[in-house]
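Engineer: Based on what follows, work out the 3D shape:
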Amino acid sequence: MRFIFRPPAAHAAGLLTLPWATPLEEWDDEHLLEVAQRGISRHVVRFVEADGMVYALKEIDERLARREYRLLGELEAMGMPAVSVLGICVERGGDQDAILVTRFLEYSMSYRYVFSLGHTHQPVDQLIDAMVELLARLHLAGLFWGDCSLSNTLFRPDAGSVAAYLVDAETAELHPSLTDGQRGFDIDYAVERVGGELLDLQAGGLLPAEVDPITVAAQLPLRYHALWDELTREELLQPEEQRYRVAERIDRLNELGFDVDEIELVTTDEGARLKVHTRVAESGRHRRRLFTLTGLEVTENQARRLLNDVVSHRAYLEQKEGRALPESVAAHRWRSEVYDKVMAMVPADLSDRLAPAEVFHEILEHRWFLSEAAGRDVGTTAAARSYVQKILPSTPKTLTVLPEGPGSAS
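Structural biologist: Below is the predicted model:
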């Protein structure tokens, strides 16, 4: 057998003891896990734990495995929203397929899991919007997906919204840029697959009665084209409006979750033609700033929410102490006096429900509702205590379910 792993190679050490010579569906190993929120796959997929990390293993034709391994690695290097690949096991003998190893996307869910356990109040709109954003981001990067569907996407709560991640790249192709025909194929295919998947949910009684699968699927291209136009259209600007119109366009793209890579202004007899080159990687302005200030690694929407709370805490400290505080000092104190204190209130047996930053976001939302009801600000600590006691226990798990002992996985 041959193992090919990406850095850091130390993560692969614990995987080498697994029974790679045995067909994946026959594995009966103490490292195997059951993942409640897994999606439907046409291949044999198993989940394992090694050295404190969780991995997804997929048995697949060796040629496709090598291709997907390379492509997922390129997407990761580009900062795209996709699962992270660790390696492949090939040449297993006995004409067995290869095994592709990816890192389990923590706190992620399949679309079926989202609907079956009600992780969001508007699952249809949020999942479709998340898929449209993912598809547009992939297309900007020159990726032709070829198999765009809810089944091939993972979703993760993100500060009141949902973020989407590509999880299956078997049919994907990476090009310098895509033609309108390639993008159109992806969109048409997505409409067909999403409509079928929603009809399947409806047949299983998981779709709200007021939701029409065909209508929802038909909205996907409309939402996609509206976003694509916002991201790529050129504008003709007059000299006196250039400054504010450029700033307005950048702010709009930032609100949509995209960063600007380059701005191009071409002068013509009619005025200046504005072309904005949108960065293809996941937006990261707020994430980078929060990490610099606090050391916390979170998603972009979560970072935006937490930074707002840092600003509020800074204003509170300055008013209380009667002096100005540098942003770095206020952020450090927010981390130790607010965030860490709140997260310490979450019991260990509830830590698998949501990502820590998502829990903090929900506590802030809970604080707002409690304050509205009380007619005064109840404070973050009181809101956290109430949330942990009344809300978090009823939140479905979004992490792996560990087996009770060897052989319990199936």
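
Engineer: from here on, contacts and neighbour counts on C-alpha atoms
Structural biologist: Noted.

Engineer: Now do the buried residues in stretch 224-235.
Structural biologist: Y224, L227, W228, L231, E235 (16 or more other Cα atoms under 10 Å).

Engineer: In strands, which of those residues appear?
Structural biologist: Filtering the buried residues of stretch 224-235 for membership in strands, criterion DSSP state E, returns E235.

Engineer: Tabulate the buried residues of stretch 224-235 (CSV), appending distance to M343.
Structural biologist: Shown next, in CSV, are the buried residues of stretch 224-235 (distance: Cα to Cα, whole Å):
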residue, distance to M343
Y224, 38
L227, 36
W228, 39
L231, 37
E235, 46
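
Engineer: Out of the buried residues of stretch 224-235, list just those in helices.
Structural biologist: Y224, L227, W228, L231 (DSSP state H).

Engineer: At which residues are the strands of this structure located?
Structural biologist: Counting by DSSP E, the strands of the chain are 2-5, 32-33, 45-50, 53-60, 85-90, 98-103, 143-144, 153-158, 161-166, 173-174, 235-237, 260-267, 272-278.

Engineer: Return the list of helices and strands in contact with the first one.
Structural biologist: Counting contacts by 3 or more Cα pairs under 8 Å, 6 or more residues apart in numbering; DSSP states H and E, strand 2-5 is packed against strand 85-90.

Engineer: all helices for this protein, in order.
Structural biologist: Under DSSP H, the chain gives helices at 62-77, 111-117, 123-140, 180-203, 213-232, 242-255, 285-294, 300-321, 327-334, 340-343, 356-374, 380-390.

Engineer: Just name the most buried of those.
Structural biologist: Greatest average neighbour count among the helices of the chain goes to helix 123-140 (a mean of 21), per mean count of other Cα atoms under 10 Å.

Engineer: and this one, so I can compare the two:
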Amino acid sequence: MPDRPATDLLNIEDQLTAEELQVRDKVADFVDRRVRPNIAKWYEDAVLPTELLPEMAELGLFGMHLQGYGCAGRSATEYGLAMQEMEAGDSGLRTVISVQGSLAMSAIYKNGSEEQKQKWLPKMAAGEVIGCFGLTEPTAGSDPSSMTTTARREGDEWVLNGQKRWIGLAAIADIAIIWAKAPTEDKDGNTTEKVRGFIVPTDTPGFKATVIDAKLSMRASQQCDIDMEEVRLPADAILPENPGLRGPFSCLSEARYGIAWGAMGAARDSIETILEYSAERLQFGKPLAGYQLTQKKLADMALELNKGQLLALHLGRLKDAGELEPHMISVGKLNNCRTAIEICREARAVLGGNGITGDYSPLRHANNLESVRTYEGTDEVHTLILGNKLTGIPAFR
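Structural biologist: This next block holds a predicted model:
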């Protein structure tokens, strides 16, 4: 019998192909070598280890699920497995890949012109250009339709004004995909205001990104405020396809799918941590793992992990078959984030006082998951998406 992780109670590995296992193992090796030995210090110091970005690109992680343009062209399931391994290392580092590939690159891939794709995607896949995705605003989080960022047309230029908040990688990005309300002409020649995407080089005058400090979560990553004042862009900076919220929402679906996998990585790493710890930690003359209460906690956590992993795998198979629907992604994001954070919290409790130190991962994972649970749609938003699917009645307002 092949060696399997102790947490794999259902032989889930048997459902994976040799190619999928190869991708998983390659990313797991990277995490073991480059992330685990350093992540506690990076987290404590609130440092995004930018030296890892070229290595991530070399592994083919940037836009790895996109076809052509220098991208790896891997399957959705392979991408999901890679995100599970990256988040087993740290959610913040998995977010780097999500922002670059699922958001910034996907925005160009799904909504850009062929010229824009040829210009930017190969460089982004190679890590030569880093991107960010500016949708959320200080007063427009779960309701992006209320954004106040605007783009007006002046001759051969677009002029952007507004603010964005919680924008990953913005302070190190070379380009920003900025979503703004802009006048848009329909096929009948009528002009209405719609949300449009723009490719904004971050060295454009009037564009400023400021790192958000004093975070209690996602400390080994970077989130920023963006201020734009009379940012002037050429006419061809606009993403021509899919005007309206369909443009950014299709990118959010990509990111949410990756999160459904990634959260299970944080959960699995937490269980593996306490399996090792409880086998060695002696209390009242025997290992902590030998007590019934500890075994109950381990069993409960492993059950939820296996269910979440099977859910993520099912979503991957559906996505590869072209059958994944938006509400299904909400099932994965809502369930697996909620499950993962409870597993990580319970794992921290098994560690006792030692669990609040950086020597052990569960509390760091739990803190990170507070952010993961919030971005790309809060629990409440995904609950309402599913409620709408079940009843046919939208209850967002």
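
Engineer: Mind checking the TM-score on these two?
Structural biologist: Here the TM-score for the pair of chains, by TM-score structural alignment, normalised by the length of the second structure, is 0.25; 182 aligned residues with a Cα RMSD of 7.6 Å.

Engineer: still on that earlier bit, which of the ones in helices among the buried residues of stretch 224-235 of the first structure sits closest to P356 of the first structure?
Structural biologist: Proximity of those to P356 of the first structure (Cα to Cα) peaks at L227, which lies at 30.3 Å.

Engineer: So that closest one versus V85 of the first structure, what's the distance?
Structural biologist: Noted for L227 of the first structure: a distance of 29 Å to V85 of the first structure, by Cα to Cα, to the nearest Å.

Engineer: what sits against A130 of the first structure?
Structural biologist: V162, A163, A164 (Cα atoms under 8 Å, 6 or more residues apart in numbering).

Engineer: returning to that earlier point: figure out which of the strands of the first structure is closest to A330 of the first structure.
Structural biologist: A330 of the first structure lies closest, by Cα to Cα, to one member of those: strand 153-158, at 24.6 Å.

Engineer: Assess the claim that A182 of the second structure and R152 are in contact.
Structural biologist: Yes. A182 of the second structure sits in contact with R152 when judged by Cα atoms under 8 Å, with a separation of 6.1 Å.

Engineer: The two: who's more crowded?
Structural biologist: Neighbour totals were compared for A182 of the second structure and R152, and A182 leads with 24 against 16 (other Cα atoms under 10 Å).

Engineer: The more buried one is in what secondary structure piece?
Structural biologist: Here A182 of the second structure, judged by DSSP states H and E, is contained in strand 175-185.

Engineer: need the next SSE after that strand, C-terminal direction.
Structural biologist: Immediately after strand 175-185 of the second structure, counting by DSSP H and E, sits strand 191-201.

Engineer: and the next element down the chain from that next one?
Structural biologist: Strand 191-201 of the second structure is succeeded, C-terminally, by strand 207-211 (DSSP H and E).

Engineer: for that next one, packing partners?
Structural biologist: Contacts defined by 3+ Cα pairs under 8 Å, 6+ apart place strand 207-211 of the second structure against strand 223-234.

Engineer: From one end of stretch 111-128 of the first structure to the other, what's the distance?
Structural biologist: Span of stretch 111-128 of the first structure from end to end, Cα to Cα: 10 Å.

Engineer: scratch that, stretch 70-88 of the first structure
Structural biologist: Per Cα to Cα, stretch 70-88 of the first structure runs 10 Å from first to last residue.

Engineer: returning to that earlier point: can you add distance to L32 of the first structure and give the helices of the first structure back as TSV?
Structural biologist: Below are these laid out as TSV (distance: least, Cα to Cα, whole Å):
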stretch	distance to L32 of the first structure
helix 62-77	21
helix 111-117	20
helix 123-140	29
helix 180-203	28
helix 213-232	36
helix 242-255	41
helix 285-294	33
helix 300-321	31
helix 327-334	40
helix 340-343	29
helix 356-374	25
helix 380-390	31
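
Engineer: Please verify my assumption that Q84 of the second structure contacts G265.
Structural biologist: Yes. Counting by Cα under 8 Å, Q84 of the second structure does reach G265; the two are 4.3 Å apart.

Engineer: Compare the two and say which is more crowded by neighbours.
Structural biologist: Between Q84 of the second structure and G265, Q84 has the larger neighbour count (other Cα under 10 Å), namely 31 against 27.

Engineer: residues contacting the more buried one?
Structural biologist: Counting by Cα under 8 Å, 6+ apart, Q84 of the second structure makes contact with W261, G262, A263, M264, G265, A266.

Engineer: Looking at the residues you listed, which are in helices?
Structural biologist: W261, G262, A263, M264, G265, A266.

Engineer: Compare the contacts of Q84 of the second structure and tell me which is most surrounded.
Structural biologist: Ranked by neighbour count (other Cα under 10 Å), the contacts of Q84 of the second structure have A263 at the top, with 37 neighbours.
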